[in-house]
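J.: Sequence plus predicted model, see below.
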Amino acid sequence: MVRRSILSSSALAASLLFPFPALAQDAPQDDPAIPQAQANTGEIVVTARRREERAQDVPIAMSIVTGQELARTGAFNLNRLQQQQPALQFYSSNPRNSAINIRGLGAPFGLTNDGLEQGVGFYLDGVYVGRVGASTFDFVDVERVEVLRGPQGTLYGKNTTAGAVNITTKAPSFDWGGQAEASYGNYDFMQFKGSISGPLVADKLAVRLSTSLTRRDGTIYDVTTRTDVHRLDNVTFRGQLLWRASPNLDLTLAGDYNVQNPLCCVQIYARTGATQRPLSRQYAALAAAFGYTPPSLNPFDRVTDLDAASNSRQEMGGASLTANWDLGFVTLTSVSAWRYWDWKPANDRDFVGLPITTVSQNPSQQKQFSQEVRLASNSGGKLDYTIGAFYFWQKIDTQGSQVQGPAASRWLLNPGNPPFLANGCATLTANACNPSVLNGLTSTNTIGFSNKSFAVFGKLNWQPIEGLHIQPGLRLNYDRKDGSYVSVVTTGAGSTTLNADQRGVLAPQSYKPSFSDWNLSGDFTVSYNVTRDINAYATYAKSFKSGGINLSGLPLDATNNPILSTQTVKPESVNHYEIGLKTQFLDRRVTLNIAGFWTEVGDYQATVTNGQLGVIRGYLANAEKVRVRGFEFDASFRPSDRFRSYLNGAFTDAKYVSFKDAPCPPELSGGTTVTGTQVPSAPGTPGGLSPAFCDISGQRLPGISRFSFAWGGEYNVPVGNGEAYLGYDASYRTRFSSNPSPSAYTWIGGGSVHNFRLGYRVEDNFNVFGWVRNAFDRDYFELLSAQSGSTGLIVGQPADPRTYGITLSKTF
């Protein structure tokens, strides 16, 4: 640990203290050596406000990473990109159950609920992608990735209360050219990327074709099936056709097809913690009753013993038609898109090698259509504007199932009060000691969801005096969501007549929630260009995230009937304040952007659970108020053409201001629920009294570190016709909670990850380099979670160990 800290400190010191020679030289306009989000030369063109602008002039806290840098750092998907972006968090227990958060906000921590939308919009070439699972795919032929921080509701809609990730791919070219890249590494990692572009009809019709193939063996070994899991197996194809119909009209037809089949995802034994369930029903006693021990008590031995099928196959694709028509005083843009998403999972949701829950899966199919039309002024004078309309239609069909196995009765049901018989039960007739009570108990769930949304919006940019910009924006939005949830529960004998214990584990439910609402949101920004290279701004935004409907089953009342009042959740209401300063100096060789923000969210949408034994997915509810505040900085240092470095950082204070009826953490769960004037027992008291709910006001939101940093750089020396180079990238974050209600058992410790690369390149023609990621082989968790039923078992998803390999690319 000391050795790692010394290396980290040395690298950081080198980044900050390296001398700055040759400051009078012209700064290069496009440096692929380091992330453009940090190496901003001021000439990068972005579309963060739905028009092309110089990045440093946009009064938004944002980061831009070019496709060249994505390739050089090995950040070929969003999970890897987050290591370079301190304010960005990405969590994924499997592709469907993924979440993108910015500044700690975006999606509730927990398993995905189809009836709820994300708070961070994910966009591909201007098309909103309605399923966040698409964000787990590889970046293919990317021009740049823009990460916009803070509410973007005026121009990007209700799905962007926390920010947006905007991916722009490379456009077809009227000059023939292409690129091929191949990588090989340990765990039999293989990746190939290729693209080709050129004219079909000179100056009229151009095509671009690109593909990506990624394979890697799994990093966790299943001793039961003798296979490795957590593999990489991604295939992507993308094609674009550009028709220059006239000098002022371009039409682009794009299509993509993607398949991901990673044979994942598992969470393995991490630790145990005391709950308030009776001691005979906590993990140690239950495991002993079956004579069970996990294959290893050290999760970083990376072994598991799954006794149920595992799969996470998803398929995604779509087509879009984008038209840009320059009418002189305005440009008319139309984006028409259709997309689909097909999810075919299988999971071992009891996380142990015992047949407790033998099937837990929710295959899902989504289709979406969207149409956006915008008018953007071309004057560039005192008044610019963007106005538009947006329509979105989405349909989701899900076929869920959950099956209990022969070990479920003993694991889930109460064996009675001691003294126990030899079989561990108080009586011979106890249901807990009769495997047939729950064996084969099956819940078959048919879930439907439809979503229609329409919006009109506008954004002005008025410059009353030179350098001063006043920029108001408004968006009027309508939403309608309709759903259907039907759960049919049968016993192992096929009967729908259930006893109390069976209904307590899997209860039949049938309900049809709906939600509709109009909402007006907006923002107001004042910015001032002190000089061409110094831009200050202040923003207030009033935003919202659409209300949702519960489509993962409802909590049960005392008689095990669904509580219908929990069918819907209220919209989130967001008040956001931000000030920022974007600067460049020393002939643009130094860039320093800083931002401070304060965000308050009313009726924050959270995932909660209850005491029902068979509950795996939880349901949705509203916390009264959440507050997130902090500051960020992005800095790049360019002392010469030989050396580049960057340093980014974020401080984020995210907490529940008021959440008085929150789910309790594991150490306060599983006991007899208090009534009347009873007082809950101390945390972790076996057989104690548990509160019906917990007041977690003032406690921290899950998934967000108070401090996070990213730093690195590259040094090169001329060799022959090219240059040899050494690159380094690192990230550090402090500890964070991995449970919606902070628990002593689910804090993930802080630490740093270090990546290196050493290579040789000839301009933009040829490049070969070796790389190592997580160079010091740090063991850490991406996620921790508690096994359902308050057994005290804590399971985790280990991050990738050290990986290394070589990459060769050629441009032609």
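T.: Sure, I can see it. Numbering: from 1, shown residues only.

J.: all contacts plus neighbour counts: C-alpha atoms, from now on.
T.: Fine.

J.: unless I'm mixing things up, residue 53 is touching residue 59, no?
T.: No - at 10.8 Å, residue 53 does not count as touching residue 59 under the criterion of CA atoms under 8 Å.

J.: which one of these two has more residues nearby?
T.: The neighbour comparison of residue 53 against residue 59 (other CA atoms under 10 Å) goes to residue 59, with 24 against 15.

J.: In contact with the more buried one, which residues are there?
T.: Counting by CA atoms under 8 Å, 6 or more residues apart in numbering, residue 59 touches 525, 527, 535-537, 580.

J.: mind running it again at 6 Å?
T.: Residue 59 makes contact with residue 537, according to CA atoms under 6 Å, 6 or more residues apart in numbering.

J.: Can I take it that it is in a strand?
T.: No - counting by DSSP: H, G, I helix; E, B strand; the rest coil, residue 59 is not part of a strand but coil.

J.: The most centrally placed residue in the chain: what's it in contact with?
T.: In the chain, the C-alpha nearest the mean C-alpha coordinate belongs to residue 100, at 2.6 Å (CA atoms, centre = their mean). Residues in contact with residue 100 (CA under 6 Å, 6+ apart) are 89-90.

J.: how far away is the closest residue to residue 66 other than its chain neighbours from residue 560?
T.: Once flanking residues are discounted, residue 66 sits nearest to residue 144: 4.1 Å by CA to CA, 6 or more residues apart in numbering. According to CA to CA, to the nearest Å, residue 144 stands 51 Å off from residue 560.

J.: And the contacts of the longest helix anywhere in the chain?
T.: Counting by DSSP state H, the longest helix found in the chain is helix 2-17. With CA under 6 Å, 6+ apart as the test, helix 2-17 has contacts from residue 645.

J.: Check it against this one:
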Amino acid sequence: MNRKLATFACGLMASSFLATPAFAQDDEADDGVLPDDNVIIVTATLRAADVQDIPIAVTAVQPEQLERQGISDIKSLSSISPSFNIQSSQTETQGTSIKIRGVGTTGNNTGLESSVGVFIDGVYQSRPGVALGDLMDLERLEVLRGPQGTLFGRNTSAGALNITTKRPSLDIVEGFANATYGNYDFMNVQAGIGVPVVQDVAAVRFSGSYRKRDGYLKSVTGAESNNRDRFMLRGQLYAEPSADVSIRILGDYSEVDENCCDAVIIRETELQPFFAFHGLANDGVGPNGFDALEDLDTNSQLFVNTSKQWGISGELKWDLGAAQMTYIASYRDFESESVQESDFVSLNVFTAGRGGAASLPGLPKNGDFIKTMTHELRFQGEAFDGALDWLIGAYYSDEDIDAQGVLTLGPDFQRAVSAGNFGAVAGVNPLFTLTALGNGGVPVNANGGYAVNLFTQEARSFSIFTHNVFDITDTLSITLGARYVDERKDGAFDQLESSNPACQASVNGALLGTVPAPLRAGLVGLNCFSFTAPVTLTAPALLGGGLASNLLPLPREFDLRFKDDEITYTGQVTWKPTLDTMLYGSFSHGFKSGGFNLDPTAANLANSGAVIGGLLAGTPVAPIYADPRFRSEKVDAYEIGFKGTFGRINANVALFQMDMSDFQVLEFTGVQFTTFNVDNARSRGVEVEIFGKVDDYVSINASGTYAKAKYGNDCDKGAPLDVIAAVSLLCGQPLTNAPKFTAVTGMTYDGPLFDTGWGFLANVNLNYSDKRRTSTQHFERLSSGAIVELPFDYQENYFKVNARVGFTTPDEHFTFELWGTNLTNEITRGITANTPLRGPGGARSRIGFVEEPRFYGVTVRANF
């Protein structure tokens, strides 16, 4: 038993021991809320309350809504919450990012944490990829918009997802089962059962799901991508041995074995004709452009993304009389593996991971290993005859990450990269022939060059917090909350294995001056592809020897500490002029932890030219190395809102502004990943939600978000030398995947089918998005100094339609449904990027990661 698991077990056993004297109810009525037909209960303030009574912008989603929209995981939530956006690139386990109001962290670097926290049964999920399991057997799901750091703690500077699973009933046996079949050979089975083991005292509930689907991207090589093959099991014990205490213990296990994530080449480089000149039978690209996008055709080979995870959590609630205590402890073990031909072409250029076309025997896994333990203790009560509702608490988390990157160069590497970056201007295969100038006249082939890079991060977070609601009068209240957060992270990069003689020869030739000056940077930058460049590369003896990374921007190992602390806080004023209307204003200061860029280039030399020039001139220049650490992100958020209930219809409006400083950004240049802070960014706008029933059987929903999310015009203030050129190109530009206007509207009939005794369900939902940027950068700077637009950055505006029709038997035990999502088959891009190593500035090949096409099928549901 490792240290985290032992600590978690001790905490859980201690909570069970403390709970022996008494037990408490945990339903809404015990919190003073009696739900009726028009009340939606949420726990966004860590207290059960009507969503219309809390001064927070919240979209509350019931399980029925998820089913009607075909939402099986959080990736589809944008179809019912226009402020929400989630995208994946290359892998879902590493490359998934979540945004709310246009704000979030983009990138597939494990060192980056999300700006939108995901909490399942009160437990923080440390990375979006960890939280991508099926949404199964839920009680409710809440999308909280704006900073939530006071109550929800870590990394919620843009918002939070608060997901609660269904607990077992203490007095009845209940269960469900459903089975679905659809196009792309889609199969999905879910089932669950809850059974009292001691009547009115203790019960258990077990549920599970299995989902399988063919991939919707098909490659000319015969490979497919973006399929589904996953299962999940969950079990829980819930007990109330007395009226004062409750205990809930949950455990889950899941596996994913999928092919993800290939991309369509939507723009090919103008240097495509030169691949034959460099001796290749073909250029590795067949389908490309928008015809390939519409037809979902790709060019790559293998993409495998697997993961296994298990977790256990325990929740103790104890009514102490003067206060209610809540203690939540959790432990999660997550591991993933990816194998990718992530050059996105059919040539054998390079392989990330083991088991691919270029992989060498005996290589270790390419993936993440994450172990997380959390503890949270809260006390909540009332004072001054109920005029003060107070809450205090403490939180601790302990997370260990091992992120292992394995990449091997293939036999087509030098010819393909020479063609895609030099054309014919440097002769045939310069990446091969020029290595002779640094290797005694003998050219060196890069085939088989590889590296195994290990990145580790040990993170500890501790915080104490308070959240208090003061009722000044019957209609006026003030909320004050604050949290002190202390973050400590130890990050390191160690290269476990490497071999790349072509890189060493390129370094020799560049530093000795035997390679023509115009080709030196390209030769080293490409032959020494950062993921396979050895950290042991040496400089020529004529230049003093030592590590070549002291003279050139090459990978360097590091072992550093990141420390930060912050006070996050919120203040809200709420006025209820009538029983059914509320006005509120709030200010919140949010915080997202900084950390480490877990990439081989994170600590590169930033002033190589000056260092080499000084060495040759005999006037040494001090080296400046990039700091692999990035600063914590902070946000000041202002919000004014209105919530009103008009008969059966609820109408909510929120005006917001979020001012962000040290905004965290990750960029892929086509050769390497860089992570940096941008001095300032802002999102401001308005959200409108209207939902409710127009009669007993017909409900409507309409919501829209207008948000102008962009980098400041002076966003490069204080940017360090190694990233200022990249940061300056962002200034004044919209944030990535932040459309100005998004909207969702729908209508549902759920009632009797004439006088037959059968029930009938008909639902239609329309989702609209304005055009949105899909790349980190909109511009690039050419070697001439000119600045040009990167092509196909914007995804144009679109509508998507979901619909469902269902019939329920008179005994209400069975339902039969026909459904479709994205019925108009709108093919849209989530992320657009440079194709790795293919095309120089101004002639880039570009790839697009594609969102889901049209799906349709039938579902049968049973419940008892």
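T.: Arrived safely, thanks for sending. Just so it is clear, the structure is predicted and the values come from calculations on it, not from any experiment.

J.: Please state their TM-score.
T.: Overlay of the two chains. TM-score (TM-score structural alignment, normalised by the length of the first structure): 0.85; 735 aligned residues with a CA RMSD of 3.0 Å.

J.: returning to what we had before: count of neighbours near the aligned residue in the second structure for the residue nearest to residue 66 of the first structure?
T.: Using TM-score structural alignment as the criterion, residue 144 of the first structure maps onto residue 140 of the second structure. Using other CA under 10 Å, residue 140 of the second structure is surrounded by 21 other residues.

J.: Now do the nearest residue to residue 659 of the second structure once chain neighbours are set aside against residue 586 of the second structure, distance only.
T.: Of all residues not flanking residue 659 of the second structure in the chain, residue 682 sits nearest, at 4.7 Å (CA to CA, 6+ apart). Between residue 682 of the second structure and residue 586 of the second structure the computed distance is 17 Å (CA to CA).

J.: more crowded one of the two?
T.: Neighbour count, other CA under 10 Å: between residue 682 of the second structure and residue 586, residue 682 has more, with 23 against 20.

J.: Helix, strand or coil: sort out whichever residue in the first structure pairs up with the more buried one for me.
T.: Alignment note (TM-score structural alignment): residue 682 of the second structure maps to residue 627 of the first structure. State at residue 627 of the first structure, reduced to three classes by three-state DSSP: strand.

J.: Just give the closest residue to the equivalent of residue 211 of the first structure over in the second structure, not the sequence neighbours.
T.: Aligned by TM-score structural alignment, residue 211 of the first structure pairs with residue 208 of the second structure. Leaving out its chain neighbours, the residue that sits closest to residue 208 of the second structure by CA to CA, 6+ apart is residue 233, at 4.3 Å.

J.: what does residue 397 of the first structure give?
T.: Nearest to residue 397 of the first structure is residue 448, by CA to CA, 6+ apart, at 4.8 Å.

J.: Can you show me the helices along the first structure?
T.: 2-17, 67-73, 78-81, 153-156, 283-289, 408-412, 500-505.

J.: any chance of the ones you listed in a markdown table, plus distance to residue 96 of the first structure and mean neighbour count?
T.: Converted to a markdown table, the helices of the first structure look like this (distance: least, CA to CA, whole Å; neighbours: other CA atoms under 10 Å):
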| stretch | distance to residue 96 of the first structure | mean neighbour count |
| --- | --- | --- |
| helix 2-17 | 35 | 13 |
| helix 67-73 | 24 | 21 |
| helix 78-81 | 14 | 18 |
| helix 153-156 | 23 | 26 |
| helix 283-289 | 28 | 17 |
| helix 408-412 | 26 | 25 |
| helix 500-505 | 24 | 19 |
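
J.: Tell me the residue in the second structure aligned with residue 246 of the first structure.
T.: Under TM-score structural alignment, residue 246 of the first structure pairs with residue 242 in the second structure.

J.: what's the neighbour count on its match?
T.: 16.

J.: do the same with residue 507 of the first structure
T.: 26.

J.: if I look at the equivalent of residue 285 of the second structure over in the first structure, how far off is residue 769 of the first structure?
T.: When the first structure is aligned by TM-score structural alignment, residue 285 of the second structure is paired with residue 294. For residue 294 of the first structure, the distance to residue 769 of the first structure (CA to CA) stands at 41 Å.

J.: which residue lines up with residue 129 of the first structure in the second structure?
T.: By TM-score structural alignment, residue 129 of the first structure lines up with residue 125.

J.: Its match - nearest residue in space that isn't next to it in sequence?
T.: residue 118 (5.5 Å).

J.: so that neighbour makes contact with residue 163?
T.: No - if you go by CA atoms under 6 Å, residue 118 of the second structure and residue 163 don't touch, sitting 7.7 Å apart.

J.: Give me the distance between the spatially closest residue to residue 260 of the first structure that is not a sequence neighbour and residue 193 of the first structure.
T.: Of all residues beyond its chain neighbours, the one nearest residue 260 of the first structure is residue 234 (4.5 Å), with distances taken as CA to CA, 6+ apart. For residue 234 of the first structure, the distance to residue 193 of the first structure equals 12 Å [CA to CA].

J.: Break down the stretch 601-750 of the first structure into its strands, ranges please.
T.: 619-640, 643-658, 672-673, 689-690, 707-719, 722-733, 736-737, 747-748 (DSSP state E, counting those that start in this stretch).

J.: who wins for proximity to residue 416 of the first structure among these?
T.: Smallest distance to residue 416 of the first structure across those (CA to CA): 13.4 Å, for strand 672-673.

J.: Contacts for that closest one next, please.
T.: Looking at what lies outside strand 672-673 of the first structure - CA under 6 Å, 6+ apart - the contacts are 689-692.

J.: For the residues you listed, pick the one with the most neighbours.
T.: Highest neighbour count within those, by other CA under 10 Å: residue 690, with 28 neighbours.

J.: Look up how far residue 672 of the first structure lies from that residue.
T.: From residue 690 of the first structure over to residue 672 of the first structure (counting by CA to CA), the distance is 6 Å.

J.: Read off where the longest helix belonging to the second structure ends up in the first structure.
T.: Using DSSP H to define each element, the second structure has its longest helix at helix 3-18. Under TM-score structural alignment, there is no match for helix 3-18 of the second structure anywhere in the first structure.

J.: The second structure: which residue goes with residue 462 of the first structure?
T.: Using TM-score structural alignment, residue 462 of the first structure pairs with residue 470 in the second structure.

J.: How about residue 332 of the first structure?
T.: Residue 332 of the first structure maps onto residue 325 in the second structure, by TM-score structural alignment.

J.: what's around that match, how many residues?
T.: Other residues close to residue 325 of the second structure by other CA under 10 Å number 20.
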